[in-house]
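[1] My questions concern the predicted model and sequence given below.
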Amino acid sequence: MREIRFNAFDMNCVSHIQHGLWTHPRDQSNRYTELAYWTDYAKRLEAGLFDGIFLADVVGVYDVYGESPDAALRGAVQVPVNDPMLLVPAMAAVTKHLSFGVTANLTYEQPFLFARRMSTLDHLTGGRIGWNIVTGYLDSAAKAIGLDAQMAHDDRYDLADEYMDVIYKLLEGSWDDDAVVFDRAAGVYADPAKVRKISHEGRQYRLDAMHLSAPSPQRTPVLYQAGSSTRGRAFAATHAECVFVNGQKMESVRDLVDDIRARALAGGRTADDLKVFVGATIITGRTEKEAQEKFEDYRSHASSEAALVHASASLGIDFARYDLDEPIQTGKSDAIVSNVEAMTRSAGPQWTKRKLLDQMILGSRQMPMVGSAEQIADRLQEWMEKADVDGFNLSRTVVPECFDDVIELVIPILQERGVYKTGYREGTLREKLFGAPRLPARHVGGRYRTGNRD
């Protein structure tokens, strides 16, 4: 029976996905600037045998709604937001097994410096780092670095393919595994014959340099990717080891998962090369009544305006311009194309702001699972079976109690059923997920490793 995996899904900010819940009197997300908040968080998750914490990020502000950032600032809609990577070493220092998936936008990161940052984190965590590869969707982010607007959706993926080519060359091909000899007697730390410059001449990037970091435990971090558009699926099938999907209906998610797995197989990978995580929000209690009461309590703090601010940015549509029942004109968008497609599937081609708000009962489009711990366990197992997913990225609601409830109430039931671990496996994140510390040779990145290069 397949083991269920959990990542806590969060962000280095006050309000992440379930908007407005930071106003709840028991919520502690306003402490996001305190290092102790994050180290306590990490210890709590590891004690509960979570696989990891998955940190989202954006590098722009949500200013599509009303053509202004004002509503985002009022509702703390992922602003202010701090760098997720700086949290990782502190959380790693107080844990042994918890993994860290960090989001980084490759559109605005130079690959040479980014590769060093990933190697550094992989060293400092003992091989527990993963990278969520994103290409961005905010014009505000493009303008922040001097561009007039972001690149077109599919062009961003073309850039990403070349970016990954450079990253693999640096992380996998620059240093041999035995380049570091650390010979005190001879006064030789690294063998120059086993370190080489990387040369790259491409459409977007030029490089002639050796990687600055010695080989880390995983070399390449575990690769996450969350694109579900047609172009995003092709990218995921080529590069991703862990795919993050969202969806309200198991059938739709299963179709998406089947497509990505089929594309991966067609590219020479195996079925075991991919782990799929679906986004989920859990509200639970010892009884169904207790869970429903908690849900209604949370719901009273949700913000419709903040939810629309986020949706406007991710869908590329200014909802402030529409009345409640006015048909929404989607048109072509360079935001998150898969979100527009998903919304059209769920609400129909003539969807309205009212239909959208009807799905945002906790301040986001992610419908929560509400029920007793037994009911939640049943629902999670049903998702595993019917949607062919490997685990869940659990979005926070009121922290820390939302994760405490899962740890205290749901995980013991899953353990009794034999579908959740009772202890951590040893090794790096990739070893825990796939049984080997490095990318397999059949992965496009593994082909750049010494001895595997063309």
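    In hand now; what should we look at? Numbering: from 1, shown residues only.
[2] Every contact and neighbour count from this point should use C-alpha atoms.
    Fine.
[3] doesn't G268 fall inside a strand?
    No. Secondary structure of G268 (DSSP: H, G, I helix; E, B strand; the rest coil): coil, not part of a strand.
[4] thinking it is in contact with R442, fair?
    Yes. Between G268 and R442 there is a contact at 6.7 Å, judged by Cα atoms under 8 Å.
[5] Specify the local secondary structure of F54.
    State at F54, reduced to three classes by three-state DSSP: strand.
[6] who's in contact with it?
    By Cα atoms under 8 Å, 6 or more residues apart in numbering, F54 lies in contact with N7, A8, F9, D10, F100, G101, V102, N393.
[7] Run a quick neighbour tally on the closest residue in space to the fourth one that isn't next to it in sequence.
    The shortest distance from D10 to any residue that is not its chain neighbour, by Cα to Cα, 6 or more residues apart in numbering, is 5.2 Å, and that residue is L55. L55 is surrounded by 23 other residues when neighbours are defined as other Cα atoms under 10 Å.
[8] got it, and M151?
    M151, neighbours per other Cα under 10 Å, totals 19.
[9] same thing with the one 5 residues further on?
    Other residues near R156 come to 19 when the count uses other Cα under 10 Å.
[10] I129 now?
    Neighbours of I129 (other Cα under 10 Å): 30.
[11] measure it to L113 for me?
    Going from I129 to L113 by Cα to Cα, to the nearest Å gives 17 Å.
[12] likewise I328?
    Distance, I328 to L113, using Cα to Cα: 42 Å.
[13] So between the two, which is more surrounded?
    I328 (18 against 12).
[14] Not counting residues beside it along the chain, what's closest to that one?
    I328 sits nearest to T352 (Cα to Cα, 6+ apart), 5.4 Å away.
[15] surely the one you found meets T330?
    No. Contact between T352 and T330 fails when scored by Cα under 8 Å: they sit 10.6 Å apart.
[16] more crowded one of those two?
    Neighbour totals were compared for T352 and T330, and T352 leads with 20 against 15 (other Cα under 10 Å).
[17] Next up, a structure to set beside the first:
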Amino acid sequence: MSREIRLNAFDMNCVGHQSPGLWTHPRDQSWRYKDLDYWVHLAKTLERGKFDGLFIADVLGVYDVLNGNADAALRHSAQVPVNDPLQLVPTMAYETEHLGFGLTASLSFEHPYTFARRISTLDHLTRGRVGWNIVTSYLNSGALNIGQAQQARHDDRYDLAEEYLEVCYKLWEGSWEDGAVVRDRASGIFTHPEKVHPINHHGRHFTVPGIHLSEPSPQRTPVLYQAGSSSRGKDFAGAHAECIFVAAPSKTVLKRYVANVREAAARAGRNPREILAFNLQTVILGETDAEAKKKFDEYRSHVSYEGALALISGWTGIDFGQFAPDEPLRHRYTNAVQSAVETFTTIDPDRVWTVREMADWVGIGGFGPVFVGSPSTVADLLQEWVEDTDVDGFNLAYAITPGTFEDAVDLLVPELQRRGVYKTGYREGTLREKLFGAGPRLAAPHPGAGYRDLAGQRQTIAASA
């Protein structure tokens, strides 16, 4: 029996997102990112298509690696200007009933005490439809602009991330007991103070002695997303993530990544099947294959080569402006450049990529693959990838917005539903309940569930001392 396919929409509070230059297309409306009506229309469209969620990416910093400055990013709107993603959510949640919202927020640049309150507030306002994409940030410009000397080393960022989550778990799960809030008008008691506990956290990076400022929200801890691709990142995802995102351009890369994270989850004592994996994908649809191909060619004519290089340079930390557009890369330059194109070689091991060809690939949909065709053709490909890689679904990027998403809802979703591999309705409850069909809160053996009884744990420690 074919597995159910899950879909998220992948967007960002900016212009163009993963398709640099496509803002010049006459039907693209990403320039309306400052308009709440634009976001409400998108949210309603996605809910009509029974998407699990709208995943909103974010960066704190600019893509200034190409040629050593941000000129190309600014000129071609390569994820700049960019606005805060969290402020979009309450309005979209008010206008929808089921759609989930995955927010990217970097733990490198905000203290967990204030961040935990912001997420609890969103979880309240959305009635439990919030997820958090845990990122440690990769742009050095972001670190510099909040006063750090430079971006912290990769493994040091994950050390901080482990403690950051510990603080958040203590605040979300352990500070307020169930039943602390009674709102008893007769007695005049709103909250039983003996059921609210300071977390008394004193760690290497953070000191948080007090209580969580928010009363427990529907999920307490938001649904946890993670997208680390390094060995350390995959171990972190295996321990903490409920959903993982990857931008694999080939089935080979995707299958290996999903298997690695599931193995990491098993090592952490978790059920590997309880982690949902999503790959970055872009689908260009038409009523026929020929119509879709014509649309794709039209989109490609708007791609910004320089804008694509700005993104690739920022993602890899390599200034691709130093290479001629049509020079082959694989055997000519440093090991760093070879590692940057290693992922691409899995698409065709015999192919020698040039900078121009990499930019062409990234120009629509970023590192993820692009599927072009009729609903039947694209559905075949999605099902093939699910069966061959063990991925659970796809994070759909856009070429133009909202057009790419409208095509997915109007053309692709009905075809998937006809095949019996896509839901026809939402589960009730919070985002966690909709995704996993269980309760609204983290469950053991997830590490977050272990912080639930802070008072009891302290009594046990005191008694054994």
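    Sure, I can see it. Given the structure is predicted, the values throughout are model-derived calculations rather than measurements.
[18] Now compute the TM-score of the two chains, please.
    Overlay of the two chains. TM-score (TM-score structural alignment, normalised by the length of structure 1): 0.95; 451 aligned residues with a Cα RMSD of 2.0 Å.
[19] picking that back up, looking at neighbours, which among the contacts of F54 of structure 1 is most surrounded?
    F100 (32 neighbours).
[20] For the helix or strand encompassing that one, which helices and strands make contact with it?
    Using DSSP states H and E, F100 of structure 1 sits in strand 99-105. In terms of contacts (3 or more Cα pairs under 8 Å, 6 or more residues apart in numbering; DSSP states H and E), strand 99-105 of structure 1 is packed against strand 52-56, strand 129-134.
[21] what's the average distance of the helix or strand following that strand to structure 2?
    Per DSSP H and E, strand 99-105 of structure 1 leads on to helix 111-125 as the next helix or strand towards the C-terminus. Its aligned residues in structure 2 lie a mean 0.3 Å from helix 111-125 of structure 1 after superposition (mean Cα distance after the TM-score superposition for structure 1).
[22] Compute the inter-axis angle for helix 111-125 of structure 1 and strand 99-105.
    If you take axes from the mean of the first three to the mean of the last three Cα atoms, to 10 degrees, helix 111-125 of structure 1 sits at 170 degrees to strand 99-105.
[23] Pull out the buried positions in helix 111-125 of structure 1.
    Buried residues in helix 111-125 of structure 1, counted by 16 or more other Cα atoms under 10 Å: P111, F112, A115, R116, M118, S119, T120, L121, D122, H123, L124, T125.
[24] so can I have CSV of the residues you listed showing distance to H310 of structure 1?
    Output for the buried residues of helix 111-125 of structure 1, formatted as CSV (distance: Cα to Cα, whole Å):
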residue, distance to H310 of structure 1
P111, 29
F112, 32
A115, 30
R116, 32
M118, 29
S119, 32
T120, 33
L121, 30
D122, 32
H123, 35
L124, 34
T125, 32
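[25] If we only consider these, which is nearest to R430 of structure 1?
    Using Cα to Cα, D122 is the member of the buried residues of helix 111-125 of structure 1 that lies nearest R430 of structure 1, at 11.3 Å.
[26] Please report how far S99 of structure 1 lies from S364 of structure 1.
    26 Å.
[27] roughly how far apart are the residue nearest to I328 of structure 1 and H97 of structure 1?
    Separation of T352 of structure 1 from H97 of structure 1 (Cα to Cα) stands at 45 Å.
[28] In a helix, N279 of structure 2, correct?
    No. Counting by three-state DSSP, N279 of structure 2 is not part of a helix but strand.
[29] Please name the residues that touch it.
    By Cα under 8 Å, 6+ apart, the residues touching N279 of structure 2 are F245, V246, A247, A248, L254, G368, V391, G393, F394, N395.
[30] show me where the stretch 351-454 of structure 1 has helices.
    Assigned by DSSP state H, counting those that start in this stretch, the stretch 351-454 of structure 1 shows helices spanning 353-358, 373-387, 401-405, 411-416, 429-434.
[31] for the stretch 201-350 of structure 2, same thing?
    231-240, 251-267, 289-300, 305-316, 335-345.
[32] same check, this time on the stretch 51-200 of structure 1
    Using DSSP H, counting those that start in this stretch, helices in the stretch 51-200 of structure 1 cover 70-75, 88-93, 111-125, 139-144, 153-173.
[33] what's the mean deviation for the first one versus structure 2?
    It stands for helix 70-75 of structure 1. The superposed helix 70-75 of structure 1 is, by mean Cα distance after the TM-score superposition for structure 1, a mean 0.5 Å from where its aligned residues fall in structure 2.
[34] Check which residues of that helix are buried.
    In terms of neighbour count (16+ other Cα under 10 Å), helix 70-75 of structure 1 has its buried residues at A71, A72, L73, G75.
[35] Contacts made by it with the rest, please.
    Identification of contacts with helix 70-75 of structure 1 by Cα under 8 Å, 6+ apart yields 15, 19-20, 61-63, 65, 78-80, 303, 305-306, 309-310.
[36] need the contact list for the residue nearest the centre of structure 2.
    Nearest to the mean C-alpha position of structure 2, counting by Cα atoms, centre = their mean, stands N133 at 4.9 Å. By Cα under 8 Å, 6+ apart, the contact set of N133 of structure 2 is G102, L103, T104, A105, L224, Y225, Q226, A227.
[37] Give me the neighbour count for S339 of structure 2.
    Neighbour tally, S339 of structure 2, other Cα under 10 Å: 12.
[38] Equivalent analysis for M384 of structure 1, please.
    Neighbours of M384 of structure 1 under the rule other Cα under 10 Å: 21.
[39] swap in A311 of structure 1?
    A311 of structure 1 has 24 neighbours, counted by other Cα under 10 Å.
[40] same check, this time on the one 4 residues further on
    L315 of structure 1: 22 surrounding residues under other Cα under 10 Å.
[41] In contact with N452 of structure 1, which residues?
    Neighbouring residues of N452 of structure 1 by Cα under 8 Å, 6+ apart: A441, G446.
[42] Tell me how far it lies from V180 of structure 1.
    Distance check for N452 of structure 1 against V180 of structure 1: by Cα to Cα, it reads 20 Å.
[43] Likewise for L121 of structure 1?
    In this view, L121 of structure 1 and V180 of structure 1 are 19 Å apart by Cα to Cα.
[44] What of D318 of structure 1?
    Distance, D318 of structure 1 to V180 of structure 1, by Cα to Cα: 54 Å.
[45] Fine by me, we can end here.
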